[in-house]
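> Here is my input, please return the structure:
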Amino acid sequence: MTPTSPTKLRVAIVGGGPAGIYAADILTKADVDVSVDILERLPAPFGLVRYGVAPDHPRIKEIVKALQRVLAKPDVRLLGNVEYGVDVKLEDLRAYYDAVVIATGARADRDLGIPGEEHSHGAADFVSWYDAHPDVPQSWPLDAPSVAVVGVGNVALDVARVLAKTADEMLTTDIPAHVYEGLRAKTTTDVHVFARRGPAYAKFSPMELRELNHSPKVEVIVHPEGFDVDDHGMEHIGRHKAQKMVLDTLANWVGRDPVGKPHRIHLHFAEAPTEILGGAGGATTLRTERTRPVGDGTVEGTGQVTNWDVQAVYRAVGYRSTALPGLPFDDRAAVVPNDGGRVLDLDGDPVAGTYVTGWIKRGPVGLIGHTKSDAAETIGNLLADAAAAGPTAVLREPGDVDAYFAERHVDVATFDHWERLDQHEVALGVAEGRERVKVGDRAGMLRAGRVS
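Here you go, the predicted model:
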């Protein structure tokens, strides 16, 4: 192994999703000699692109090709199956790297803050199940004929669509056998999606909304109650082209005659969840209050309450980051406190050599474009600090890091491991006439990636 230059900048990025990989890409394109290790807790990279995008949205996953090219760069190493806080601590990383970038994203579900919430499911948990995340149970309760989904973002639509579509419709995707069997046993016929505000403020993307209506087995019903747009709403859609496209699509669907499809997705606007009723078996009722616009984009309750007879409730009101060992955390904002990506301690002072990027930095908002600009800001500050501070790591060889994990018996999954796992999944798909079939358990992922 060629020794690392003593002046080569050594950077660890914790998190192998888009935020972490974009940060690595920017580092390798900078005018600096750099060596980057990406530490990922799963045996496969790509984060929410692999485990947060619905399997029937393959176009979105095209981004994987660009991310894979970054991982293949000679100055970038993928160290998968390594969990920060379990296999390695921040103080350990400081011995091997001049800078550490935290890019762990947000996987937890936000709460609704209403009574009876313990009877609901988090959308992120359900998404992890149908995306075959290796760290979640392989079964999911799908015995509710009528289901409520709270939220009006793309994740809410993904959850509603997967609940409404038949298992055979999903069999063209990369779902493994346990997800297919779970969906095949599903008894859901009606999915009710609830929004606190009116249709002008729905956060669906136009494409996601239109695709809701593509299934030959699913009928989309937009209920006219609460489908009002006040002056503020009109100003809002006037400033946001995508919002106007969403509103136009919804308006075309209001009052359509039903055509008798076996599954239905109901969109309800101006209904704010106030309580979930249920027992040991889960939810039995979602209680909502009709709202009306105040005139500034917010709403107030009208006192008109409706009890919806549902047997399951899903929360799809956003993701939330969680605290990490050795780092400060703002629990209210659910981010690591930072200034332009520089981590700040409890006194508001920068923590030397420690940075954040992505949702753990700014919160779970924004798309891929935001993630790239976010990473550019963080890496710009990192490079400026590194130029001023000079090398700080004591053990500077990649082999030193490898020895650390070997001593702790960590089964590290490298980029070569991922390529073999990738080829294995593609081969599984070819055998079934599909592009890919995911391996859905950690042991199987590690086994598939080993040299035979």
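> C-alpha only now, for contacts and for neighbours.
Fine.
> which residues in the stretch 201-350 of the chain form helices?
Secondary structure of the stretch 201-350 of the chain, counting by DSSP state H, counting those that start in this stretch: helices at 206-211, 231-239, 241-253.
> Sequence B follows; please return its structure for comparison with A:
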Amino acid sequence: MMKMINFMKGSVMKIHSLSCASRCLTAEGVVRGFSSASGPRVCIVGGGPAGFYTAQQLLKARQDAVVDIYERLPVPFGLVRFGVAPDHPEVKNVINTFTQTAQHERCSFHGNVNVGKDVTIEELRHAYHAVVLSYGAEGNRSMEIPGEDFSGVFSAKDFVGWYNGLPTNKELCPDLSSETAVILGQGNVALDVARILLSPLDMLKETDITQNSLAALAGSNVKRVLIVGRRGPLQIACTIKELREMVNLPNTRADMLTSDFEGIAEALKDLPRPRKRLTELMMKAVKEGRDDKVEKCWGFRFFRSPVEVLAGADGKRATGIRLALNKLEGSGDGARAVPTGQIEDVECGLIISSIGYKSIPIDPTVPFDPRKAIVPNDMGRVLDTAGLYCSGWVKRGPTGVIATTMNDSFDTARVLIQDMEAGKLDLSVNKPGAQAITALLQTRGVRTVLFSQWEKINAEEEKRGKSLGKPREKLLDIDEMLRIAWY
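Next up, the predicted model:
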């Protein structure tokens, strides 16, 4: 008898939850996720660039497709919001396009949903004709050297998250009391970090950098930033735009080792044009960088790999880093760094590892390649799992810029559409989509943040920013975000 009563209670609860969900959405005038259309229903996991670009292409290609985007945070846009440097507002203009996608009548955004925890991939697959994994790369690649867990050592992902207002990094509190900082890695993210550490405060005050980061940088003693790479100038991973910004940074000078550039001038003529321009700009910086009147400096250090983080007397705080000196075997992009047996110690109090992000498994039912840190796939089709797809960094690894992700996501969307049209996905079965998932989440005490509710958070951030003379002041506390979104 008790089993029957509990079953009836559960059934009533689910029906009541579904009714409540429908009423909540109707009250806000948002009924897109509960459309009764018989077209394909697609779920996208991850509200960053890969997710939005995939949605955009699906909506364009199929006039009957209904797309729902699920995002772990209450706020959308992923790395465009939390990864793009504060002094690159033009890159963030893509948010306007993403907003148009989110406001499309056949698209719905559902924030504050932790897929893999609040709802499983299997539950999503039952509710949708297709599920696209676009959740990016939120893990850090380890340096795998002694001392990397010492105080004063940070991953670039966490450091960028700190100054960009990622809630999980709000308590980072980096110690900026040392004069020298070392960044390991020479990609665009490494240069972003170096530029933020050395930029004049007046430049940063007009950006959307967080106020607590701005306050920490105001008290910073960092005057020298070394950007270390295991290979040479001809293998550097940054773009010319990022390098030019470093060269033109006010009140700083380049501090390079001329020995790192031996033989480079002779190799210039055989380089592809983009690599040639990048190398010429570096060599120009080497020649013009010796202005001793300028207090702050930055410089590349090539042919060096981290061996060990050195600690002070307490054995807990970083005071330097030991580097192995390398030589190159081979040439061009395929050149390998080989240790020479020599080492070099650099005194520093701040070490930032910018050697790459990595994706992490989201659900035990989803195939995952731990070595490559991606979901194994064929052109976006997850291997051995019909109806499951992937796009962005979880598909190909954490490489490229936003335009790379756009093209990659468009490719995944096209493959998905091809599978629909070839009959590889059974569209004859009517799938409930967000209606079932929202009801399920409510029985688990999970309340979603719709795009219209995100816009309330957005308005509050812009209001706070305006009072400070900046585009926005990001909210750092998730509970505060939810209060503003829901009330």
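> Provide the TM-score value for the superposition.
Here the superposed chains carry a TM-score of 0.92, computed using TM-score structural alignment, normalised by the length of structure 1; 444 aligned residues with a C-alpha RMSD of 2.3 Å.
> coming back round to it: so can I have JSON lines of the helices of the stretch 201-350 of structure 1 showing distance to Leu142 of structure 1 and mean neighbour count?
As requested, the helices of the stretch 201-350 of structure 1 are exported to JSON lines (distance: least, C-alpha to C-alpha, whole Å; neighbours: other C-alpha atoms under 10 Å):
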{"stretch": "helix 206-211", "distance to Leu142 of structure 1": "23", "mean neighbour count": "16"}
{"stretch": "helix 231-239", "distance to Leu142 of structure 1": "37", "mean neighbour count": "15"}
{"stretch": "helix 241-253", "distance to Leu142 of structure 1": "28", "mean neighbour count": "17"}
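> so what's the equivalent of Gly380 of structure 2 over in structure 1 up against?
Alignment note (TM-score structural alignment): Gly380 of structure 2 maps to Gly341 of structure 1. Contact analysis of Gly341 of structure 1 by C-alpha atoms under 8 Å, 6 or more residues apart in numbering lists Tyr355, Val356, Thr357, Lys361, Glu377, Thr378, Asn381.
> among the residues you listed, which ones are buried?
Among the contacts of Gly341 of structure 1, those classed as buried by 16 or more other C-alpha atoms under 10 Å are Tyr355, Val356, Thr357, Lys361, Thr378, Asn381.
> And the second one, what's its match in structure 2?
Alignment of Val356 of structure 1 against structure 2 is given by TM-score structural alignment, with Cys390 as its counterpart.
> how close does the residue nearest to that match when sequence neighbours are not counted get to Gly51 of structure 2?
Once flanking residues are discounted, Cys390 of structure 2 sits nearest to Leu133: 4.4 Å by C-alpha to C-alpha, 6 or more residues apart in numbering. Computed as C-alpha to C-alpha, to the nearest Å, the Leu133 of structure 2 to Gly51 of structure 2 distance reads 8 Å.
> Look up the residues that both of the two are in contact with.
Both Leu133 of structure 2 and Gly51 are contacted by Ile44, Val45, Ser391, under the criterion C-alpha under 8 Å, 6+ apart.
> quick one on the thing from earlier: any chance of the contacts of Gly341 of structure 1 in TSV with secondary structure as columns?
Formatted as TSV, the contacts of Gly341 of structure 1 follow (DSSP: H, G, I helix; E, B strand; the rest coil):
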residue	secondary structure
Tyr355	strand
Val356	strand
Thr357	coil
Lys361	helix
Glu377	helix
Thr378	helix
Asn381	helix
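> picking that back up, from the buried ones among the contacts of Gly341 of structure 1, which single one is nearest Asp56 of structure 1?
For those, the residue nearest Asp56 of structure 1 by C-alpha to C-alpha is Thr357; the value is 28.3 Å.
> The closest one and Ile102 touch, don't they?
Yes. With contact defined as C-alpha atoms under 8 Å, Thr357 of structure 1 counts as touching Ile102 (6.4 Å).
> overlap in contacts of those two?
In terms of C-alpha under 8 Å, 6+ apart, Thr357 of structure 1 and Ile102 are both contacted by the residues Gly20.
> now the helix or strand harbouring His16 of structure 2, how far from the centre of its chain.
If you go by DSSP states H and E, His16 of structure 2 is part of helix 2-27. Offset of helix 2-27 of structure 2 from its chain centre (C-alpha atoms, centre = their mean, to the nearest Å): 37 Å.
> And for stretch 469-478 of structure 2?
18 Å.
> equivalent range in structure 1 for it?
Using TM-score structural alignment, stretch 469-478 of structure 2 pairs with 433-442 in structure 1.
> quick one: buried residues of the matching stretch?
Quick answer for stretch 433-442 of structure 1 (16+ other C-alpha under 10 Å): Glu435, Arg436, Val437, Lys438, Val439, Gly440, Asp441, Arg442.
> now do stretch 219-231 of structure 1
So, applying 16+ other C-alpha under 10 Å, buried residues of stretch 219-231 of structure 1: Glu219, Val220, Ile221, Val222, His223, Gly226, Phe227, Val229, Asp230.
> how long is it end to end?
End-to-end for stretch 219-231 of structure 1, by C-alpha to C-alpha: 31 Å.
> residues making contact with it?
Here stretch 219-231 of structure 1 makes contact (C-alpha under 8 Å, 6+ apart) with 198-200, 212-213, 250, 253-256, 258-271, 290-293, 295.
> Just the ones of these in strands?
His263, Arg264, Ile265, His266, Leu267, His268, Glu271, Arg290, Thr291, Arg292, Pro293 (DSSP state E).
> Nearest residue to the aligned partner of the last one in structure 2 in space, ignoring adjacent ones along the chain?
In this case it means Pro293 of structure 1. Using TM-score structural alignment as the criterion, Pro293 of structure 1 maps onto Leu328 of structure 2. Distances taken as C-alpha to C-alpha, 6+ apart place Ala337 nearest to Leu328 of structure 2, at 4.8 Å, with adjacent residues excluded.
> Quick one: neighbours of the aligned partner of Leu367 of structure 1 in structure 2, just the number.
Under the alignment (TM-score structural alignment), Leu367 of structure 1 pairs with Val401 of structure 2. If you count neighbours by other C-alpha atoms under 10 Å, Val401 of structure 2 ends up with 9.
> Okay, Val401 of structure 2 and Ile69 of structure 2: tell me how far apart.
22 Å.
> And for Tyr128 of structure 2?
According to C-alpha to C-alpha, Tyr128 of structure 2 stands 12 Å off from Ile69 of structure 2.
> Pull up the overlap in contacts between those two.
Contact criterion C-alpha under 8 Å, 6+ apart; residues shared by Tyr128 of structure 2 and Ile69: Cys43.
> quick revisit: what's the PyMOL line that selects buried ones from the ones in strands among the contacts of stretch 219-231 of structure 1?
Entered in PyMOL, the line below selects the buried ones among these, by 16+ other C-alpha under 10 Å:
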select buried, resi 263+264+265+266+267+268+271+290+291+292+293
